[in-house]
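Engineer: Sequence first, predicted model second:
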Amino acid sequence: MSTKERYESAKARYAKVGVDTDKAIQILKNVAISLHCWQGDDVKGFDQDGPLTGGIQTTGNYPGKAMTPEELMADMEKVMSLAPGKKKINIHASYAIFEEGQWVDRDQLEPKHFKKWVDFAKAKGVGIDFNPTFFSSPKVKDGLTLSSPDEETRKFWIRHGKACIRISQYFAEETGIPCVMNIWTGDGYKDIPGDRLGPRMRYKESIEEILSEPYDFNLVKPCVESKVFGIGVESYTAGSAEFTLSFAAEHKDKCLPLMDNGHYHPTEVVSDKIPSLLCFFPEIALHVTRPVRWDSDHVVLFDDETREIAKEIVRNDALDRVYIALDYFDASINRISAWTTGLRNMSKSLLFALLQPNAQLKELQDTNNLTKLMTVQEEMKTFPFGDVWDYFCESCGTPVGFDWFTEVEKYEKEVLSSRK
């Protein structure tokens, strides 16, 4: 049977439980997923030659990583051609592109240092999300940035944050698509601190100062992201979950909360937090990863939590209220494959959620018919979802089934293998 024939059969079966597969596909075609640039070069960036520091680490040395802006953009373009649906690109400030002899430190970054990224985004018809880079810099003093007791250190990183606000405004104006600008630092302490409040008060005041930079909140969406711990800051982080959520709630007219599902305790799940935040915030943002046992940033799979995250977004009619971005980096396997796997799986999870009889499930819960609720949810797991997914891929002009990996192998042979 052809992909179309298999789809028509699946469509009829889904229709029997009140699910319109055509509608689901059309909705998904308009949902943007933000593709993170740092998977392609192991979070190295282009503005410094030092090691990756600041509570994060990339493992592996698979050959073929991108080493120039041109290589990184070519790799991202390849990935976007292999996954269906709408995309954005997500870049860190450390990926500024300088002309020869025109390097500036992060507090002096300007829109012109990201013009090539704008040109790339415009050529692909996508928007840009952005992140100040509060790590991998000699200006990180004793592991601290915005929460540092050293005033000059704080001032430097505040200037960096303000510069990033201006750059985010530039991105949004140039592409016509809102820019989500995420503030995250690895500030914290390896062992038990003597003062927990002081660093958080400094952190609060620093972010408030960054957000005092003028911007159009319709175009620039600053976010605050928490983290439970990191390498070298195992005992305390200034930007805890309680801190960032409280900060976002107090400043909801100018910033959003961002949840990374690797940034919580092992028994916590972001899928359960999404509807809670939707009760209070008009918009929220996500970094989707796979934490395994901690924030290890594994490749996103079509696993239980990714599907549950997608279900909570879809069943709560929040596709236009939740900004979805990917955040992981694996240097132990082919980076193009890692990127594509995660991008396809996030899109796949959203389609799976759109193909659930969500109205019926809510009614069963509200009428306390919990026996049937469980039964319907379990039976839907074996519906011919794969046939709808294949048709969605084909309708978007992207590879079906294993064909995308054949393209990755070809790209590795023809492009990646020539990189030293």
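Structural biologist: That came through, no problem.
Engineer: from here on, contacts and neighbour counts on C-alpha atoms
Structural biologist: Will do.
Engineer: which residues in this structure form strands?
Structural biologist: Along the chain, counting by DSSP state E, strands occupy 32-36, 86-92, 127-131, 179-183, 188-189, 220-225, 236-237, 256-260, 284-288, 322-326.
Engineer: and Ser395, which of those is closest to it?
Structural biologist: Of all those, it is strand 86-92 that lies closest to Ser395, at 12.8 Å by CA to CA.
Engineer: The closest one to strand 32-36, inter-axis angle?
Structural biologist: Relative orientation of strand 86-92 and strand 32-36, computed by axes from the mean of the first three to the mean of the last three CA atoms, to 10 degrees: 30 degrees.
Engineer: counting contacts, what elements does strand 86-92 pack onto?
Structural biologist: strand 32-36, strand 127-131 (3 or more CA pairs under 8 Å, 6 or more residues apart in numbering; DSSP states H and E).
Engineer: Check it against this one:
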Amino acid sequence: MFDQVKDKYASLGVDVEKALEAMTSTPISLHCWQGDDVGGFEGGDGTLGSGLAVTGNYPGKARSIDELRQDLEQALSLLPGSHRLNLHAMYGDFGGKSVDRDAIEPAHFQSWIDWCRQQGLGMDFNPSCFSHPNADAGFTLSSPDQGIRDFWIAHCRASRQIGAVIGEQLGSPCVTNIWVPDGMKDLPADRLGFRQRLEASLDAVLEEKLSPAHNIDAVESKLFGIGSESFVVGSHEFYMGYAFKNQTALCLDAGHFHPTESIADKISSVLMFVPELLLHVSRGVRWDSDHVVLFDDATQAIMQELVRCDALPRTHIGLDFFDASINRIAAWAIGTRAAQKCLLLALLEPREKLRQAELEGDYTSRLLLLETAKALPWSVVWEEFCRRNNVPGELALADSIRQYERTVLAGRA
């Protein structure tokens, strides 16, 4: 059947084998925080703050670094292709010691680097500018308090240094992404002042030049959040301008915009002016930004735009969702595979014929081709991709997840 499907696609000028090669060479950065509900390993009570919340209490949450790595290994065993780990600073291996965030060092993440090397993974990193006493007032890098700003500047500087060590040791650039929750529940009197302080703090963070072969800086915006419904300092316009001006990567999080707003249309514009793009593939539902990714129109549109713009070499694809109401390994597997399926569907589009029809003004053929592509048996190609990577196909996925739940997760009190 797969050979027959290849022939069908070939009749439209689509090379299926080339699409599968692109799938293999396009890693997805798997976010660690799905596995323990954004708890981290700093030794606190695990209570989230700074407008973040995780709902649900499904049994089997990872309670230690060893359990989180065990769960990540299980999730990775269900995913075809190549992948990366996306780690937040609060997940350091601190050996039971209290290490404040302005004092983190590469040594606190060496065991993660070693684990990634063993697993054949690249690694990305994030400063954790939330769920900390110095973020309780709602502001970090834009705080009116100079001492608070200095603390978070030191934390973000340390995070960049850690990112550079990660990239150097693993031989693959680490994307170090800065997101801060700064904002207000009600209307501010001085928006400009907060944004000027944020710009100055970011300038201080990025002052030291690091090799892009080891570390890639990215900045991330948000529309609003819990407790910052009326004003977010780091808006899309702010970070878009900052990334353009300073030539950092720009992170577009699919859950950080208006519920009816797609980031797909932004991709081609942004890529004209920044060197690289970071995507956080997520799913916004009303005022919540981090539901498990689905094989839906919004995600398909994002991947289509990346492929149509020939932007995969300049784009870093990561995930950002957390759901504690369902099996956490299932959430990783379902969400990552959904993103991958959307990417595969985009790679199987008859792009050259579509472009030619559009250039010739033949919009009838363009529409026909788009609809024809939707009806082709792309799922056969997906199953072949899973088979070649020795991971479960769609019908076998549930059994693999349930077996791990019975043998491992059920034993965690």
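Structural biologist: Arrived safely. These numbers come from a predicted model, not from an experiment.
Engineer: Now the strands of the first structure in CSV, please, with extra columns for mean neighbour count.
Structural biologist: Listed next are the strands of the first structure as CSV, based on neighbours: other CA atoms under 10 Å:
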stretch, mean neighbour count
strand 32-36, 23
strand 86-92, 22
strand 127-131, 25
strand 179-183, 27
strand 188-189, 28
strand 220-225, 25
strand 236-237, 23
strand 256-260, 26
strand 284-288, 23
strand 322-326, 23
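Engineer: Turn the helices and strands packed on strand 86-92 of the first structure into TSV, columns for distance to Ile183 of the first structure.
Structural biologist: Output for those, formatted as TSV (distance: least, CA to CA, whole Å):
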stretch	distance to Ile183 of the first structure
strand 32-36	15
strand 127-131	6
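Engineer: Minimum distance to Lys381 of the first structure: which of the ones you listed has it?
Structural biologist: Short answer: strand 32-36, nearest of those by CA to CA, at 23.9 Å.
Engineer: what stretch of the second structure does that closest one fall on?
Structural biologist: Aligned by TM-score structural alignment, strand 32-36 of the first structure corresponds to residues 27-31 of the second structure.
Engineer: And the contacts of that stretch?
Structural biologist: The contact list for stretch 27-31 of the second structure (CA atoms under 8 Å, 6 or more residues apart in numbering) reads 81-87, 123-124, 316-321, 332, 336.
Engineer: Also stretch 181-192 of the second structure?
Structural biologist: Counting by CA under 8 Å, 6+ apart, 50-51, 129-130, 138-142, 224-234 sit against stretch 181-192 of the second structure.
Engineer: Repeat that for stretch 51-64 of the second structure.
Structural biologist: 35-38, 41, 68, 71, 181, 225-228, 322-328, 405, 408-413.
Engineer: returning to that earlier point: out of the helices and strands packed on strand 86-92 of the first structure, nearest to Trp389 of the first structure?
Structural biologist: strand 32-36 (16.5 Å).
Engineer: Helices along the stretch 1-150 of the first structure, start to end?
Structural biologist: 3-15, 21-28, 69-82, 115-124 (DSSP state H, counting those that start in this stretch).
Engineer: need the contact list for whatever residue of the second structure lines up with Val118 of the first structure.
Structural biologist: Superposed on the second structure with TM-score structural alignment, Val118 of the first structure falls opposite Ile113. The neighbours of Ile113 of the second structure, taking CA under 8 Å, 6+ apart as the test, are Met123, Ile166, Gln169, Leu170.
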